[in-house]
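Trainee: Compute the structure for the input listed below.
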Amino acid sequence: MTRLSVNINKVATLRNARGGNNPNVLQVALDCERFGAQGITVHPRPDERHIRYQDVLDLKPVLTTEFNIEGNPKDRYMDLVLQVKPHQATLVPDAENVLTSNAGWNTVEYQAYLTDIISELKKHGIRTSIFVDPVEAMIEGAAKTGTDRIELYTEQYAKQFHGNPAEAVAPYVRCAKLAKELGLGVNAGHDLDLHNLRYLQQQIPFLDEVSIGHALICDAIYYGLENTIRLYRRQLEN
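Mentor: Next up is the predicted model:
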């Protein structure tokens, strides 16, 4: 079964807009778990514009599901991850000035760098995942780094889905199958929502995990958080 990890960055964005602690990020994370989320994802950035590094430290002792920390594995990220020891570290090559993650790793060019990072994370018992575009050469490169999983960057799938779902999903299916053949687990994330999620999961039924934040939090404004998480879980279970 494909697991749902809820990215709570947007909850922190709302909190930070007014200062204080409303909404309470820790309480929302616990409620997400209570409502059926099978994991919590955070992506702290150097400017702390949403999730703060202290949030990550505060979340670790209270969460009961899988904890996934995304980020560019520079010094501050690595120090945090090695201190917290989440279940999974998802390595994302985002620059400091980007609004949101907008590209996967070039796993050929950065193979030696990623291999060293992943080796260090694995020494501490942390599962690793590399954020990649749906390009077969990048999957092959990822397999050579020693990573446990890849996370397919699904923005292009989401953009093309309404025009031609089969064409949109085709490169993702090819790459997911290749990853599985190479012994890698497969995650997916970015712009997945209630419209496109089920079709992706049907075409790649062995997906290990999807990480969803922006669309899920937006849907929660209309449907409520508990109902929204159940709706997303339903897309993955049918």
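
Trainee: contacts, neighbours, all on C-alpha from now
Mentor: Will do.

Trainee: Now do the buried residues in stretch 184-203.
Mentor: Residues 184-194, 196-201 are the ones in stretch 184-203 that count as buried (16 or more other Cα atoms under 10 Å).

Trainee: Stretch 204-215 too?
Mentor: Across stretch 204-215, burial judged by 16+ other Cα under 10 Å covers 204, 206, 207, 208, 209, 210, 211, 212, 213, 214.

Trainee: now stretch 99-107
Mentor: 101, 103, 104, 105, 106, 107.

Trainee: Dump those to CSV, plus distance to residue 86 and secondary structure.
Mentor: Shown next, in CSV, are these (distance: Cα to Cα, whole Å; DSSP: H, G, I helix; E, B strand; the rest coil):
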residue, distance to residue 86, secondary structure
101, 20, coil
103, 23, coil
104, 21, coil
105, 21, coil
106, 24, coil
107, 23, coil
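
Trainee: elements contacting the longest helix anywhere in the chain?
Mentor: The residue-count maximum for a helix in the chain (DSSP state H) belongs to helix 165-181. Helix 165-181 makes packing contacts with helix 136-143, helix 155-161, strand 185-189, helix 197-203 when contacts are defined by 3 or more Cα pairs under 8 Å, 6 or more residues apart in numbering; DSSP states H and E.

Trainee: closest one to residue 127 among those?
Mentor: strand 185-189 (10.5 Å; Cα to Cα).

Trainee: Please provide the structure for the following sequence as well, for comparison with the first:
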Amino acid sequence: MKLLSPAPVFSHVYDKTALSVNVNKVALLRNSRHLDIPSVCRAAELCLEAGAQGITVHPRPDERHIRPDDVFELAALMKDWPDREFNIEGNPFQNLMGFVHDLAARGLPLHQCTFVPDSEDQFTSDHGWNFPEDAGRLAPLIEQAHDRRVRVSLFMDPVPEAMAAAKAVGADRVEFYTETYARAWATSEKAEVLARFTRAAQAAAAAGLGINAGHDLNSDNLAEFVREVPGVLEVSIGHAFVADALELGYAATTRRYLHCITQAFAPA
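Mentor: Below is the predicted model:
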């Protein structure tokens, strides 16, 4: 049996949870006209200047927001920010692996790809991978990413029993799908839902996985999630971030979300 390629080694180590800004909704607004505004690259640059540790995109096959040119232009921009990370999300059975291969061929940076089990016409991500059903299909694609020194994170529901299987298939990290937490945040169910994420994070850490999180996190619920769920290395935030940026601007919004993370690490 062929052994999986060794996991990539990265030098980007942050003292707190990293903030990766998803700029998809900037592209969605731009695509509503033919004027090339607002600029996706300028949005990313302003967020990076304000302290964001990464940029995330999810280029869907229908190009309804991020387009292929955006991916390559953002990757070129990231060359000027060697201490930050570029993360591409998507379904590896659709267009994601093409970007992984093409970026490597062009010598452009890609630090992480997040495998998401979306259908081509799906409105937004709404569930994680299933194990053992998806294991056989995912393993060779994870290996391809590792061959190009790209970290792989699997989009997962907070199911503790699935964490060891995610590690066994070769994943480096899992990204917890956090919409259930966001829906429960202002309700009496919040404590129970948070406990579910905590148990899943503990299982992920025990399996040797890094932990990311994303989907409907915002400036109200972010600090509590990072404080209560152990070991979150990165949060990827797009919709709420861009909504806030329409009122506050990119730089101020970046600082607000970074402050939320700082609050999570402050002594009680």
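
Trainee: quick one: TM-score?
Mentor: Here the superposed chains carry a TM-score of 0.97, computed using TM-score structural alignment, normalised by the length of structure 1; 238 aligned residues with a Cα RMSD of 1.1 Å.

Trainee: Redo the helices and strands packed on helix 165-181 of structure 1 as CSV? Include distance to residue 29 of structure 1.
Mentor: Converted to CSV, these look like this (distance: least, Cα to Cα, whole Å):
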stretch, distance to residue 29 of structure 1
helix 136-143, 31
helix 155-161, 25
strand 185-189, 19
helix 197-203, 22
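
Trainee: which stretch among these comes nearest residue 238 of structure 1?
Mentor: helix 197-203 (7.8 Å).

Trainee: before we move on, the earlier item: for residue 62 of structure 1, which of the helices and strands packed on helix 165-181 of structure 1 is the nearest?
Mentor: Once these are compared by Cα to Cα, strand 185-189 is nearest, at 24.2 Å.

Trainee: for the residue positioned nearest the centre of structure 1, what are its contacts?
Mentor: Geometric centre of structure 1, nearest residue: residue 211, 4.1 Å, by Cα atoms, centre = their mean. By Cα atoms under 8 Å, 6 or more residues apart in numbering, the contact set of residue 211 of structure 1 is 4, 5, 6, 7, 41, 187, 188, 189, 190.

Trainee: Same check on residue 24 of structure 1?
Mentor: residue 15.

Trainee: Residue 233 of structure 1 maps to what in structure 2?
Mentor: Using TM-score structural alignment, the partner of residue 233 of structure 1 in structure 2 is residue 258.

Trainee: Also residue 13 of structure 1?
Mentor: Per TM-score structural alignment, residue 13 of structure 1 is aligned with residue 28.

Trainee: Following the host helix or strand of the residue nearest to the centre of structure 1 in sequence, what is the next regular element?
Mentor: If you go by DSSP states H and E, residue 211 of structure 1 is part of strand 209-212. Downstream of strand 209-212 of structure 1, the next assigned helix or strand under DSSP H and E is helix 214-223.

Trainee: Structure 2: matching residues for that next one?
Mentor: Using TM-score structural alignment, helix 214-223 of structure 1 pairs with 239-248 in structure 2.

Trainee: Please apply the same query to stretch 107-119 of structure 1.
Mentor: By TM-score structural alignment, stretch 107-119 of structure 1 lines up with residues 131-143 in structure 2.

Trainee: ok, the match of residue 233 of structure 1 - contacts?
Mentor: By Cα under 8 Å, 6+ apart, residue 258 of structure 2 lies in contact with 19, 51, 52.

Trainee: May I have the secondary structure class of the first one?
Mentor: The three-state assignment at residue 19 of structure 2 reads strand, by DSSP: H, G, I helix; E, B strand; the rest coil.

Trainee: Count the residues that sit near the residue mapped onto it from structure 1.
Mentor: Mapped onto structure 1 by TM-score structural alignment, residue 19 of structure 2 lines up with residue 4. For residue 4 of structure 1, the count of nearby residues is 22 (other Cα atoms under 10 Å).
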